[in-house]
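Trainee: output the structure for:
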Amino acid sequence: MRPPIETELLKTFVTIVETQSFTRTGDRLHRTQPAISMQIRRLEEALGKEVFDRTKRQVQLTREGELLLHYARRILSLSDEAMSRIGQADLSGIVRIGTSDDYANILLPEILRRFAEAQAGVQIDVVCDNGVAIERRLKDGLIDLALVASRGAVAEEELIRTEELVWIAATPSQAKSRPLSLAVFPDGCVCRATMAEALDAAGRDWRIGFSSDNIGAIHAAVRSGMGVSAVERSLAPAGVRILGQAEGLPPLAPVHLCLKLNRASTSPVLDALADEIRIGLAPAPLRYEPQAHHHA
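Mentor: Presented below is the predicted three-dimensional model:
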């Protein structure tokens, strides 16, 4: 088994790619050009492969170099993140989070547990309400950050991930009921509005059969057959069926999971907790599949 590659070698490799020059890399890393060349030789010896095509006058990667670049950037990013997080001073104070009941019960508990273990001096206050009310609280300065679902265009810095919405019911036969009975959060919920718009666009009659601001109660109502509902696919509970167009229900527009910060907040904990939430809820990275090379 080959020994692990030193991060210092990976940093030199990535810097060469970014600067397109061994000399400029030496200037940036405060090393001589021969020292930079020696590091790349060590890297190639560790890999057993060449990472630069030396038949070209300009800096050009080999196929193995292109693959390494993908992983090197990820490794260096994780290394920087770990050093930043672990080296962070102990924090104290209060941080106030606003979110929906389902996110507070399903998405946040493990994230907040890890953060509380690392920062025992922090008090975390969680306020649950619908998205409209939470964003109003954020605007009024009553909370420090908001984890909400949004539709339409969102700011890139606020987007964590995009979620597919799916219909859920106790049995497929419920999709055929006229009017369609819905189990939903009170008005102001993005999922409720998305369901209503999709059904109206499809010319489908519907009614509110059950409403609650508690996600456990809504799930129980769906399981009992009181109504159908819509949730992010990743949050679909046990004991329900996922339905769709095959059962006669219209497709639902996706929603965006967003983290919005109150930049006027004086909480010393704001950025640290925001980073923890982004990391905990970030979509899984796509698996890198190198292109197949066909030879004549």
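Trainee: could you use CA atoms for every contact and neighbour count after this?
Mentor: Noted.
Trainee: is Leu43 in a helix, a strand, or coil?
Mentor: helix (DSSP: H, G, I helix; E, B strand; the rest coil).
Trainee: for Ser92, see how far away the residue nearest to it when sequence neighbours are not counted is.
Mentor: In space, and not counting its chain neighbours, Leu43 is closest to Leu9: 6.2 Å by CA to CA, 6 or more residues apart in numbering. As judged by CA to CA, to the nearest Å, Leu9 and Ser92 stand 38 Å apart.
Trainee: what segments of this structure are strands?
Mentor: 92-99, 121-128, 145-150, 159-163, 165-169, 180-184, 206-211, 229-232, 241-243, 255-261 (DSSP state E).
Trainee: compare those strands and give me the one nearest Ala284.
Mentor: strand 159-163 (9.9 Å; CA to CA).
Trainee: roughly how far is the closest one from the heart of the chain?
Mentor: 6 Å (CA atoms, centre = their mean, to the nearest Å).
Trainee: and it, what other elements does it pack with?
Mentor: Based on contacts counted as 3 or more CA pairs under 8 Å, 6 or more residues apart in numbering; DSSP states H and E, the elements that strand 159-163 packs against are strand 255-261, helix 270-281.
Trainee: same list (these) but as CSV, adding distance to Thr194 and mean neighbour count.
Mentor: Shown next, in CSV, are the helices and strands packed on strand 159-163 (distance: least, CA to CA, whole Å; neighbours: other CA atoms under 10 Å):
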stretch, distance to Thr194, mean neighbour count
strand 255-261, 9, 21
helix 270-281, 22, 16
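Trainee: quick one: which of these is nearest Thr19?
Mentor: When these are compared (using CA to CA), the closest one is helix 270-281, at 29.1 Å.
Trainee: show me what the closest one is packed up against.
Mentor: helix 109-118, strand 159-163, strand 255-261.
Trainee: following up with a second sequence; could you model it the same way so I can compare the two?
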Amino acid sequence: MRNLDIATLRSLQAVAEYGTVTRAADALNMTQSALSMQMKRLETQFQRPVLEKQGRGVVLSVFAQELLTESRKLVAQNDAILARFAGQQPSGRLRLGLTTDWMFVHVPKAVRHFREANPNIEVVISDGRTSVLRQLFRQGDLDLILTTEFDCPSGAQHLLKADLAWFGAVGGDAWTKRPLPLANSPSCAYFPKGLTALEAAGIKWEHVPGIGDCEANQVLTAADLGVNIYPRALPQPGLEVIDHGGSLPPLPATWLNIYITDGPAKAAAAEFAGFLRRAVCEVTAVAA
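Mentor: You can find the predicted model right below:
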């Protein structure tokens, strides 16, 4: 009877997430040659190719992708048994900081898959504005942050490009009024970009009375009391992208960025980033 090696299956998962044997081996704290030998043993065991070259990196073969799906279940079950019967405590903690805009779009799938692959790592999630998340990250209070920015600062990794758009109430006409009633909070990263665009177009604006947090501003917009700025790819309940026919100025694109710690949780944070990239690719493909 042939048995599958859990450590080898973990290595297969790492290669899938990191895209290269070198980076996967580094994340697992093993040598590249040792990980390559594990992949060779899988190929020998199944008499099927596991890795295929693509550019400077490698990708899983069609067979390996099918194996990966089943192997995740086996690894997760292995870890669950150990946690239950060996009384194992969490082996680590991953502290995530997520920008509020994208909290419920790509993140849940990534968290779920990460927890399935790493049941002994405790995941702690915080949400907030990009400026706050970056400050907490600099202080060492977060291991990975997902931010919305208009460039790629040092230490950041681009994840997704998103176009901004003017949003209003479904069937509303607040966007036709002048001065234009704005429902974005001054602390919102999109607010100064919107003002720059409006001023360049010579359009006067004013703040909607009652501006508060993100949820309150969304309610004001849904009530057709003002307009708001959101990434076009993020549908908002009660709102729609305004079909203004050029009456409102174009807005710049924004970027979804990832920052990964150099601290003790670096390997776990990098692995989670891999799950997040895959979730983004899947959601984007469906939307297209």
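Trainee: Leu9 and Ser92 of the first structure: who's more crowded?
Mentor: Leu9 (19 against 14; other CA atoms under 10 Å).
Trainee: how near is the more buried one to Ser37 of the first structure?
Mentor: For Leu9 of the first structure, the distance to Ser37 of the first structure - CA to CA - is 11 Å.
Trainee: ok, for Thr15 of the first structure, nearest residue in space, not its chain neighbours?
Mentor: Thr25 (5.9 Å).
Trainee: actually, Thr130 of the second structure.
Mentor: Thr147 (5.2 Å).
Trainee: Val184 of the first structure too?
Mentor: Per CA to CA, 6+ apart, closest to Val184 of the first structure is Ser211, 4.9 Å.
Trainee: residues contacting the one you found?
Mentor: For Ser211 of the first structure, the contact set (CA atoms under 8 Å, 6 or more residues apart in numbering) comprises 183-186, 218.
Trainee: residues near Gly121 of the first structure, how many?
Mentor: What Gly121 of the first structure shows, counting by other CA under 10 Å, is a neighbour count of 13.
Trainee: ok, for it, nearest residue in space, not its chain neighbours?
Mentor: Ser92 (4.5 Å).
Trainee: does that neighbour touch Ala272 like I think?
Mentor: No - in this structure, Ser92 of the first structure is not within contact of Ala272 by CA atoms under 8 Å, at 11.1 Å.
Trainee: show me what contacts the counterpart of Leu248 of the second structure in the first structure?
Mentor: Taking TM-score structural alignment for the superposition, Leu248 of the second structure sits opposite Leu249 in the first structure. Contacts for Leu249 of the first structure (CA under 8 Å, 6+ apart) come out as 167, 175, 199, 243.
Trainee: could you do Leu133 of the second structure as well?
Mentor: Leu133 of the second structure neighbours (CA under 8 Å, 6+ apart): 97-99, 127, 142, 145, 147.
Trainee: by neighbour count, which of the contacts of Ser211 of the first structure wins?
Mentor: Val184 (29 neighbours).
Trainee: distance of Arg10 of the second structure relative to Gln65 of the second structure?
Mentor: Arg10 of the second structure is 13 Å from Gln65 of the second structure, by CA to CA.
Trainee: just His113 of the second structure next, same as before
Mentor: 15 Å.
Trainee: equivalent analysis for Ala162 of the second structure, please.
Mentor: 29 Å.
Trainee: go on, Val208 of the second structure?
Mentor: Distance from Val208 of the second structure to Gln65 of the second structure, by CA to CA: 51 Å.
Trainee: ok, Thr12 of the first structure touching Thr23?
Mentor: No - using CA under 8 Å, Thr12 of the first structure makes no contact with Thr23, being 11.4 Å away.
Trainee: these two - which one has more neighbours?
Mentor: Shown here are Thr12 of the first structure and Thr23; by other CA under 10 Å, Thr12 has more neighbours (21 against 17).
Trainee: mind checking what the more buried one lines up with in the second structure?
Mentor: Counting by TM-score structural alignment, Thr12 of the first structure has no partner.
Trainee: for Thr12 of the first structure, which residues are in contact?
Mentor: Contacts of Thr12 of the first structure by CA under 8 Å, 6+ apart are 25, 29, 36, 39-40.
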